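In: Here is a sequence with its predicted model. Questions after.
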Amino acid sequence: MPQDSSISSSLTFDRPLIVLGGGFVDEALLKTLAARSYPVVAADGAAHVALAAGVPLVAIIGDMDSYDPDPDLSADTQIVEVAEQATTDFEKCLYRTSAPLYICLGMMGKRFDHSLAALHAAQKYGVEKNLILMDQTDVIAVVSGAVEFSVPVGTRVSVYPLAPTQMEYSYGLEYPLNGLTLAQGELIGTSNCANKNQVKIVQDKTAPKPFLLILPNEYLDALIEIETHHVSATSI
């Protein structure tokens, strides 16, 4: 199998990329997404999750401290060993690849420190890359600027700031975000809910910062639509 230890090269994809981590992974969902012809990359030892599910891997990326060579691995799978220890294997997957959208499974759940590290990566790369993370309950889009989406009335909608951020307005939420400054340790927007079918959330345009838009995980396709066709919400 090909091996690449060069830190400068990057794998480029023209479609959404699935990135696997060692946390909770819904195997049925993984197979469904792979059936859409989305390529799959594993962060180090998470390769064994894909192999157990019979899902082919385009690449394994990481410092290779938790991947054990497996005879079932395809010869076409690229091994990208990155020795530096300043970043997590998830970060290595992000900076060694380029894709229009990242659907990240197994970055949340099981170990809380790994979940925190995933949020660190979301803040670090959330402006330059379109990121979606999933666990067994929620789907999380890392967004900035303005977003608009449709969900049934009563759907749980959470907004969580990765950095202090000024919200311009919201529409369709039970508890409006109009004019609020959201910041961890001060004011957050979790456990809100939709009171209209159409929801809009708009940040102050002068300094948009990445924030988490969190929905129940059955709305994955809605967040894929947001991330792949990101259109600013118009003022109401």
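Out: In hand now; what should we look at?

In: going forward, measure contacts and count neighbours with C-alpha atoms only.
Out: Fine.

In: residues making contact with the top helix by length along the chain?
Out: Ranked by residue count, the top helix of the chain under DSSP state H comes out as helix 112-125. Outside helix 112-125, the residues that touch it by CA atoms under 8 Å, 6 or more residues apart in numbering are 23, 88, 90-91, 94, 107-109, 131, 142, 162-163, 210-211.

In: Which SSE is immediately downstream of that helix?
Out: strand 131-134 (DSSP states H and E).

In: so what secondary structure elements neighbour that following strand?
Out: Where contact means 3 or more CA pairs under 8 Å, 6 or more residues apart in numbering; DSSP states H and E, strand 131-134 is packed against strand 102-105, strand 138-143, helix 220-228.

In: For residue 194, which of the ones you listed is the nearest?
Out: Nearest to residue 194, of all those, is helix 220-228, at 14.3 Å by CA to CA.

In: quick one: buried residues of that closest one?
Out: 220, 222, 223, 224, 226, 227 (16 or more other CA atoms under 10 Å).

In: Same question for stretch 113-120.
Out: Applying 16+ other CA under 10 Å to stretch 113-120 flags 114, 115, 117, 118, 119 as buried.

In: Okay, the closest residue to residue 93 other than its chain neighbours and residue 55: tell me how far apart.
Out: With CA to CA, 6 or more residues apart in numbering as the criterion, residue 93 has its nearest non-adjacent residue at 5.8 Å, and that residue is residue 61. In this view, residue 61 and residue 55 are 16 Å apart by CA to CA, to the nearest Å.

In: here's the one I want to compare it with:
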Amino acid sequence: MLVGGAVLEPATLILLAGKAGAVVAADGGVDRLRAVGIAPDAVIGDMDSASAEAIAALPPGVLYRVDEQDSTDFDKCLRHIAAPLVLGYGFLGSRVDHQLAAMTVLTRYPERRCVLVGEEDVLMLCPPDLRLDLPLGSRLSLYPLAVVRGQSEGLKWPIDGLCFQPDDRVGTSNAVSGPVRLRFDAAKMLLILPVSALDPLMAALDATPASWPAL
């Protein structure tokens, strides 16, 4: 689990931490963890947001300072974490510019599976081939970050034969009509689901070995 510095719900933070094998804070995320009594396994960032008190309370070997300002703390963390799946909490909500920057980072490291969790939604960069079991009628949105094509099963409005791009056709507000299968020709499509779909999404990813290669 990777914790950012956006406004968080303490109960959700504790719940998500219970799903993770390790907890990492992105800079100011260490203060969010400290507020609920969770000790991070690592803290990564340039340390321009974390409080001096939170940093001073860390045991030796936990702080990983990355002294450069050319990337966000989310970027710094994702490129230094090796895990089958990262749950990112504290990167959606609050500021739109931070959300957009986080989405860009997802496309920069397509081989590093990361699900961003918000209060209403979860989103991730869709893998090459994904099968999902979700309740009929569930909201399923697709948003392209570049030109991308794909095929679908189990959607009310199929995407086969469509060319998606952010300044033209997008795939928001689709709905589940059966067992879902999504396939894409490039690591450029965001999958956006209700937050209630987190557990089914994690199970689907666990059963999906194929991922995008590093750029």
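Out: Done, it's in. Note that the structure is a prediction, hence the values are computed from the model and not measured.

In: rewinding a little: okay, residue 61 and residue 55 of structure 1: which has more neighbours?
Out: residue 61 (30 against 18; other CA atoms under 10 Å).

In: The more buried one maps to what in structure 2?
Out: Residue pairing (TM-score structural alignment): residue 61 of structure 1 is matched to residue 44 of structure 2.

In: so where do the strands sit in structure 2?
Out: Secondary structure of structure 2, counting by DSSP state E: strands at 2-3, 24-26, 42-45, 63-65, 86-89, 114-117, 121-125, 129-132, 139-144, 148-155, 163-164, 171-184, 189-194.

In: closest to residue 209 of structure 2 out of these?
Out: strand 129-132 (9.4 Å).

In: Identify each buried residue in the closest one, please.
Out: In strand 129-132 of structure 2, the ones that count as buried by 16+ other CA under 10 Å are 129, 130, 131, 132.

In: Kindly indicate which of those lies nearest residue 150 of structure 2.
Out: For these, the nearest to residue 150 of structure 2 is residue 129 (9.6 Å; CA to CA).

In: Residue in structure 1 paired with the closest one?
Out: Checking TM-score structural alignment: residue 129 of structure 2 goes with residue 146.

In: now swap in residue 168 of structure 2 and tell me
Out: Per TM-score structural alignment, residue 168 of structure 2 is aligned with residue 186.

In: now residue 146 of structure 2
Out: Aligned partner of residue 146 of structure 2 by TM-score structural alignment: residue 163.

In: And that match, how far from residue 185 of structure 1?
Out: With CA to CA as the criterion, residue 163 of structure 1 and residue 185 of structure 1 are 11 Å apart.

In: Between those two, point out the one with more neighbours.
Out: residue 163 (14 against 7).

In: quick one: contacts for the more buried one?
Out: By CA under 8 Å, 6+ apart, the contact set of residue 163 of structure 1 is 123, 183, 184, 209, 210, 211.

In: Could you count how many residues lie near the closest residue to the second one other than its chain neighbours?
Out: Yep, that's residue 183 of structure 1 we're talking about. If the residues on either side of it in the chain are set aside, residue 183 of structure 1 comes closest to residue 164, at 4.3 Å by CA to CA, 6+ apart. Residues lying near residue 164 of structure 1 (other CA under 10 Å) number 19.

In: pretty sure residue 164 of structure 1 contacts residue 186?
Out: No: in this structure residue 164 of structure 1 lies outside contact range of residue 186 using CA atoms under 8 Å: 9.2 Å.

In: Let's check: the centremost residue of structure 1 is which one?
Out: Computing the C-alpha centroid of structure 1 and ranking residues by CA atoms, centre = their mean puts residue 132 first, at 2.5 Å.

In: That one corresponds to which position in structure 2?
Out: That one, residue 132 of structure 1, aligns with residue 115 by TM-score structural alignment.

In: Distance of residue 3 of structure 2 relative to residue 52 of structure 2?
Out: 18 Å.

In: With neighbour numbers in mind, choose between these two.
Out: Counted by other CA under 10 Å, residue 3 of structure 2 and residue 52 do not tie: residue 3 has more neighbours, with 29 against 11.

In: what sits against the more buried one?
Out: Neighbours of residue 3 of structure 2 in contact, by CA under 8 Å, 6+ apart: 23, 24, 25, 26, 29, 30, 32, 33, 88, 89, 90, 91.

In: Return the member of those residues nearest to residue 65 of structure 2.
Out: Out of these, the member with the shortest distance to residue 65 of structure 2 (by CA to CA) is residue 26, at 10.3 Å.

In: For that closest one, give me its contacts.
Out: 2, 3, 4, 5, 43, 44, 45, 73, 74, 77.

In: Now for residue 144 of structure 1: which residues touch it?
Out: 127, 203, 208, 209, 210, 211.

In: Among the contacts of helix 112-125 of structure 1, the buried ones, what's the ChimeraX command?
Out: With 16+ other CA under 10 Å as the burial test, the buried ones among those are selected in ChimeraX as follows:
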select :23,88,90,91,94,107,108,109,131,142,162,210,211
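
In: Turn the contacts of helix 112-125 of structure 1 into CSV, including distance to residue 81 of structure 1.
Out: Listed next are the contacts of helix 112-125 of structure 1 as CSV, based on distance: CA to CA, whole Å:
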residue, distance to residue 81 of structure 1
23, 21
88, 13
90, 13
91, 13
94, 14
107, 19
108, 23
109, 25
131, 23
142, 27
162, 29
163, 31
210, 29
211, 31
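
In: Go through the contacts of helix 112-125 of structure 1 and name the one nearest residue 173 of structure 1.
Out: Closest to residue 173 of structure 1, out of all of those and judged by CA to CA, is residue 211, at 16.5 Å.

In: Next, find the distance separating residue 88 of structure 1 from residue 20 of structure 1.
Out: Taking CA to CA, one finds residue 88 of structure 1 at 13 Å from residue 20 of structure 1.

In: Looking at the buried residues of helix 220-228 of structure 1, spot the one nearest residue 179 of structure 1.
Out: Looking across the buried residues of helix 220-228 of structure 1 and measuring by CA to CA, the closest to residue 179 of structure 1 is residue 226, at 22.8 Å.
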